[in-house]
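Trainee: Here is my input, please return the structure:
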Amino acid sequence: MHKQALSNYVEGEQHRLVEGWLGDGAISLILAADRRQKAAGVRGPVLEIGVHHGRLFLLFAMLARSDEKALALDLFEDQHLNIDWSGRGDRAALWKNIDTYLGDRERVIAIRANSLDLGPNSLDEHLSGQKVRLLSVDGGHTREHVLNDLALASAWLHADGIVFVDDFYNADWPGVNEGVVRYLTDPAHGLAPLCYGDNKLLMCKREGWQSANAWLTTEFLPTCAAYKKVAFCDYETYHVTPPAPSTV
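Mentor: So this is what the prediction gives:
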């Protein structure tokens, strides 16, 4: 983990200098999930589908340990396939921001791909038999893209991994909510919702929901500024106002 870079990025608010969308609450959610995993000895790569210029991806990469890869998956040069313009992946901007704020390219892998063309085994050469512990779904925001990317996330995710779905309940992107609901109403869905706040929905493996929910309710919710229990697609879920982010 790049401790000084992480501190500069979060407490020093360098993340605000990177073009993109990432609120303080979302940072707190990511940091909390990472702390839980590291306390439990969970290891594995981190991955984002749809990186834009890397504002969230940089945080993932800073949290990765020395033996963990950070995978950035985007259309990059194939922006003609970006049908809804929910972001504009730029490889040059990503590498520049990595050099500026992370200062280490060694474990970062930029993958040019359309997630609609990928399957459960498409990243085998990069994952090397490992499962992803932190995964951001921030690619195309259509219903079809979200359904596809959640299925991929389920296949790639560690048993104790966490998925962060971008633009959940964002009125500008109704396809995200439609995709999530359609996914969760499919009896074969492999991911389950935990909580949402600051534009992110947190999901975990369906079989690990009880354990993740126990962590959420006993350890994370008490730190929140506010939270409300809601029923969502037959799951106990929480709308949360996360605390201010801290790397301590």
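Trainee: Please make it C-alpha for all contacts and neighbour counts, starting now.
Mentor: OK.
Trainee: what number of residues lie near Ala171?
Mentor: 10 (other C-alpha atoms under 10 Å).
Trainee: show me what contacts it?
Mentor: By C-alpha atoms under 8 Å, 6 or more residues apart in numbering, Ala171 lies in contact with nothing.
Trainee: Name the helix or strand for it, please.
Mentor: Per DSSP states H and E, Ala171 falls between elements, in no helix or strand.
Trainee: the strands in the protein, which residues?
Mentor: Counting by DSSP state E, the segments of the chain that form strands are 46-49, 70-74, 108-112, 132-137, 157-166, 191-197, 200-205, 226-232, 235-241.
Trainee: What angle do strand 226-232 and the last one make with each other?
Mentor: For strand 235-241 and strand 226-232, the angle between their directions (axes from the mean of the first three to the mean of the last three C-alpha atoms, to 10 degrees) works out to 150 degrees.
Trainee: Another for comparison:
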Amino acid sequence: MADYLDFVGDPGRDDVEGWLYPTDAHLMSVVNDLQVDRGFRGDVLEIGAYKGKSAILLGFFPEAGESLTVCDIFDSGAPVSDGNARENTAFYPGLLQTDFEKNYLRFHDRLPRVHVGPSEELGEIVAPGSCRLVHIDGGHTYEVARADMETARRALGPAGIVVVDDWSSAHIPGVAMALWERYLTGELIPLAFTKGKFYATWDPAGLTAGEVADAVATRPGIEASGTVRLGRYAAAGVTMTPGDWQRYNAGLRAVYSKLYADGGASAPQRVGF
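Mentor: Model prediction:
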């Protein structure tokens, strides 16, 4: 896992397309380490895999007797809502399951359990309370994001953590709407957030925001940049340290300059923060 974290942090080496950045790669591994150290057991679930960038990281998390399940429609032609169909056409054209598998097997000896189909079917294959970590990065309409939040709550067991991608993306506000709707019930407890992902739990006896912030402070490359009060809870904003961000950004600039040097090659699907 340490090698993969270094890989994600080096734009010159990282050739797996996707939207997992060093901040969240490290923070997700911090959450995993805390769960393992505290003895919290359970499987790992990812809703929305694209080409495997985050699934590869999650594949290092399961301990003996645990597993990773990945859900995506890939190129199956599975029916989706009109909103999801438009999103898939705009952002994920040409997505192939074989691309995901090739990327994943570069870093792991075998594939995870893969469910090819809409995330609404996960209730039939993921047992209630069986997971300790659920990463949501599926459909971004309000209806799908809301259903995925419900799937996560059902799937998570004691001390389970949900990680919600794109919670702050202005062009897909349905994710934020679904997240804050859950928060306003008073049951979802925020732990930490980055520009890309929001980390929370439904278990008041599980990990705390303070534990996560303290663990972040021991991890090179990231830092808790400040605590934000969210109603009766507080959560830490996590960013890259200034020096690591400068090195990462310089690497991105070097990659982009090579891509554009010959007169207009398209940029890879990643940005840095």
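Trainee: ok now stretch 117-136 of the second structure, how far from the chain's centre?
Mentor: From the chain centre to the centre of stretch 117-136 of the second structure is a distance of 15 Å (C-alpha atoms, centre = their mean, to the nearest Å).
Trainee: What is the end-to-end distance of that stretch?
Mentor: By C-alpha to C-alpha, to the nearest Å, the extent of stretch 117-136 of the second structure from end to end equals 15 Å.
Trainee: Name the residues of that stretch that come out as buried.
Mentor: Buried residues in stretch 117-136 of the second structure, counted by 16 or more other C-alpha atoms under 10 Å: 117-119, 122, 126, 129-136.
Trainee: How about stretch 78-89 of the first structure?
Mentor: Those would be Asn82, Ser86, Gly87, Arg88, Gly89, for stretch 78-89 of the first structure by 16+ other C-alpha under 10 Å.
Trainee: about what we covered before: mind giving me a markdown table with the strands of the first structure and columns for distance to Gly25 of the first structure?
Mentor: Shown next, in a markdown table, are these (distance: least, C-alpha to C-alpha, whole Å):
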| stretch | distance to Gly25 of the first structure |
| --- | --- |
| strand 46-49 | 18 |
| strand 70-74 | 22 |
| strand 108-112 | 25 |
| strand 132-137 | 15 |
| strand 157-166 | 12 |
| strand 191-197 | 7 |
| strand 200-205 | 9 |
| strand 226-232 | 12 |
| strand 235-241 | 7 |
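Trainee: Pro118 of the second structure against Ser76, yeah?
Mentor: No: applying C-alpha atoms under 8 Å, one finds Pro118 of the second structure not in contact with Ser76, separated by 10.1 Å.
Trainee: how distant is stretch 237-254 of the second structure from the center of its chain?
Mentor: Offset of stretch 237-254 of the second structure from its chain centre (C-alpha atoms, centre = their mean): 19 Å.
Trainee: Same check on stretch 101-118 of the first structure?
Mentor: Taking C-alpha atoms, centre = their mean, one finds stretch 101-118 of the first structure lying 14 Å from the centre of the chain it belongs to.
Trainee: That stretch spans what distance, first to last residue?
Mentor: 30 Å.
Trainee: From Asn114 of the first structure, how far off is the residue located most distally from the centre of the first structure?
Mentor: Distance to the chain centre peaks in the first structure at His80, reaching 24.2 Å (criterion: C-alpha atoms, centre = their mean). Note on His80 of the first structure: its distance to Asn114 of the first structure, by C-alpha to C-alpha, is 11 Å.
Trainee: same thing with Thr100 of the first structure?
Mentor: In terms of C-alpha to C-alpha, Thr100 of the first structure sits 27 Å off from Asn114 of the first structure.
Trainee: Check Pro174 of the first structure too.
Mentor: From Pro174 of the first structure to Asn114 of the first structure the distance is 21 Å (C-alpha to C-alpha).
Trainee: counting residues per helix, which one in the first structure is longest?
Mentor: In the first structure, taking DSSP state H as the definition, the longest helix is helix 24-39.
Trainee: Can you state the residues of the second structure onto which that one aligns?
Mentor: Per the alignment by TM-score structural alignment, helix 24-39 of the first structure matches residues 22-37 in the second structure.
Trainee: you'd agree Phe74 of the second structure is up against Tyr50?
Mentor: Yes: between Phe74 of the second structure and Tyr50 there is a contact under C-alpha under 8 Å: 7.4 Å.
Trainee: what touches both of the two?
Mentor: Joint contacts of Phe74 of the second structure and Tyr50 (C-alpha under 8 Å, 6+ apart) are Leu95.
Trainee: Report the contact partners of Ser28 of the first structure.
Mentor: Pro242, Pro243, Ala244, Pro245, Ser246.
Trainee: For the third one, list the residues it contacts.
Mentor: Just to be clear, that refers to Ala244 of the first structure. Under the criterion of C-alpha under 8 Å, 6+ apart, the neighbours of Ala244 of the first structure are Asp24, Gly25, Ser28.
Trainee: nearest to Phe168 of the first structure, of these?
Mentor: Phe168 of the first structure lies nearest to Gly25 out of those, by C-alpha to C-alpha, at 13.7 Å.
Trainee: Around that closest one, how many other residues sit close by?
Mentor: Gly25 of the first structure has 20 neighbouring residues, counting by other C-alpha under 10 Å.
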